[in-house]
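Enquirer: got a predicted structure here, sequence first:
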Amino acid sequence: MGIQGADHKSGPLPGVYRIDPEASKVRFRMRALFGLFPIKGTLSVAHGRIAVEEPESASTVEAVIPVDSFASGHAQRDRHVRSADYLDSALHPEIRFHGGDVRRADGEVTVHGELTVRGVARPVVLTLSQVEVDGSRLALQATAVVDRYEFGVTHAKGMTGRRLRIALDVVAVR
């Protein structure tokens, strides 16, 4: 992970950083129609916080993602993904992430946490690829792979990819 800081060479200063919804985005990639067609899209971040602690392993992350923000560029598909067949935004309007176990190993920084989709919570690991610190501003990039079947999202097996590759671009301010 690359850590760059204008004020703090070893990383962000301890404290609570609020996620800026306007500057943060969740991007995803998956395959459809038996793996033949790639689908890309985004989800927004409604709000969240990153609590940087000493030691860094005690740091925590919380984020709330509105299901209705799912956008793939195809309105009919987006409505279908938000429906009870997939994410069920009527009963489960939010996706939540809570992480609290930051680990450094082999030059990689990971955040181990729990992702809740459709009321089902499962472990997920975010791999940080970039962290930039500029005064009270923290910008980070992370990736994860999510198996939708683990969350009970099993509609259209074979037609829709099982695993989603998630990329997060997050900006937070202390």
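Expert: The structure has been received and is ready for your questions.

Enquirer: okay, CA-based contacts and neighbour counts for the rest of this
Expert: Fine.

Enquirer: what comes up buried for the strand ranked longest in the chain?
Expert: Secondary structure of the chain per DSSP state E: the longest strand is strand 120-134. Applying a neighbour-count criterion of 16 or more other CA atoms under 10 Å, the buried positions in strand 120-134 are Ala121, Val124, Val125, Leu126, Thr127, Leu128, Ser129, Val131, Glu132, Val133.

Enquirer: let me know whether the fourth one touches Val146 as I believe.
Expert: Okay, so that is Leu126. No. Contact criterion CA atoms under 8 Å: Leu126 and Val146 do not qualify, at 10.1 Å.

Enquirer: tell me how many other residues crowd the closest residue in space to Leu115 that isn't next to it in sequence.
Expert: If you skip the residues right next to it in sequence, Leu115 has Phe97 as its closest partner in space, 4.5 Å away by CA to CA, 6 or more residues apart in numbering. Under the neighbour criterion other CA atoms under 10 Å, Phe97 is assigned a count of 20.

Enquirer: before we go on, here's another structure to hold up against the first:
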Amino acid sequence: MNMKTLISSAILMGTMAGTLATTAQAADYTIDTKGAHASINFRVSHLGYSWLEGRFNEFGGQFSYDEANPSAANVSVEINTASVDSNHAERDKHIRSEDFLDVKTYPKANFKSTSFTANADGTAVLNGDLTLHGVTKAVVLLVSKIGEGQDPWGGYRAGFTGTTEFKMKDFGITKNLGPASETVYMELHVEGIRQ
């Protein structure tokens, strides 16, 4: 084998190794709801006088993320709407009723991403479709990466937080508690376990 062939082979092997290393970084993650290392929280102004805060206790989902190619990231989450919890049993019954979530008719809400645009500072814009109350609308989440790495149990984890807001009436929820209470603010904390 002459020197030119040897150098060409080395370059080819190096290129392949680099490609494989980049590919190896792409990973699928399952959101860690079993360990309660994820949460979907919301708040709504109560008549403009205080904040009503709550969460959904039952949800699941997956995401894929590749630090070398963040624009290829995608997210899918499904929520059990009946699991809404505002720390007040009677209010939760009302939120589950036809006035709001109508959980008997619409037992699930889901989110599926359509694009992920990373910024240099570790933040990103996640676009996707939210289906709630039988209506699907595009929403935008402002996302921050918290971190990623090995966990103490031999696994690998990645975590993100995101916020979004939307008007209830955009999803066909027409119960009117006044202009101060029209907007839902959501905050998501997602820790995933690499599969």
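Expert: Looks like it arrived, so ask away. Note that the structure is predicted; figures quoted are calculated from it, not measured.

Enquirer: related to what we said a few turns ago, from the buried residues of strand 120-134 of the first structure, which two are the most distant?
Expert: Pairwise distances across these peak at 30.9 Å for Ala121 and Val133 (criterion: CA to CA).

Enquirer: gap between whichever residue in the second structure pairs up with the residue nearest to Leu115 of the first structure and Ala82 of the second structure?
Expert: Applying TM-score structural alignment, one finds that Phe97 of the first structure aligns to Phe111 in the second structure. Using CA to CA, to the nearest Å, Phe111 of the second structure is found at 16 Å from Ala82 of the second structure.

Enquirer: ok, Asp32 of the second structure next?
Expert: From Asp32 of the second structure across to Ala82 of the second structure, the span is 20 Å (CA to CA).

Enquirer: ok, Tyr156 of the second structure next?
Expert: Separation of Tyr156 of the second structure from Ala82 of the second structure (CA to CA): 31 Å.

Enquirer: now do Ser50 of the second structure
Expert: The gap separating Ser50 of the second structure from Ala82 of the second structure is 24 Å, by CA to CA.

Enquirer: what do you get for Asp99 of the second structure?
Expert: From Asp99 of the second structure over to Ala82 of the second structure (counting by CA to CA), the distance is 14 Å.

Enquirer: which positions in the longest helix belonging to the second structure come out as buried?
Expert: Among the elements of the second structure assigned as helix by DSSP state H, the one spanning the most residues is helix 3-25. In terms of neighbour count (16+ other CA under 10 Å), helix 3-25 of the second structure has no buried residues at all.

Enquirer: what span of the first structure is the next helix or strand along the chain from that helix aligned with?
Expert: The helix or strand immediately downstream of helix 3-25 of the second structure is strand 27-31, counting by DSSP states H and E. Correspondence between strand 27-31 of the second structure and the first structure is established over residues 15-19, with TM-score structural alignment as the criterion.

Enquirer: and the match of Phe97 of the first structure, that's in a strand?
Expert: Yes. Phe111 of the second structure forms part of a strand when assessed by DSSP: H, G, I helix; E, B strand; the rest coil.

Enquirer: state the distance from it to Gly48 of the second structure.
Expert: Look at Phe111 of the second structure and Gly48 of the second structure: by CA to CA, they are 28 Å apart.

Enquirer: for Thr81 of the second structure, same thing?
Expert: Distance check for Thr81 of the second structure against Gly48 of the second structure: by CA to CA, it reads 25 Å.

Enquirer: one more: Pro179 of the second structure?
Expert: If you measure Pro179 of the second structure against Gly48 of the second structure using CA to CA, the figure is 8 Å.

Enquirer: which of Tyr156 and Ala82 of the second structure has more residues huddled nearby?
Expert: A count of neighbours by other CA under 10 Å puts Ala82 above the other of Tyr156 of the second structure and Ala82, at 21 against 15.

Enquirer: so what's the alignment partner in the first structure of that one up against?
Expert: For Ala82 of the second structure, the equivalent position in the first structure is taken to be Asp68, counting by TM-score structural alignment. Neighbour list for Asp68 of the first structure: Arg82, Ser89, Pro93 [criterion: CA atoms under 8 Å, 6 or more residues apart in numbering].
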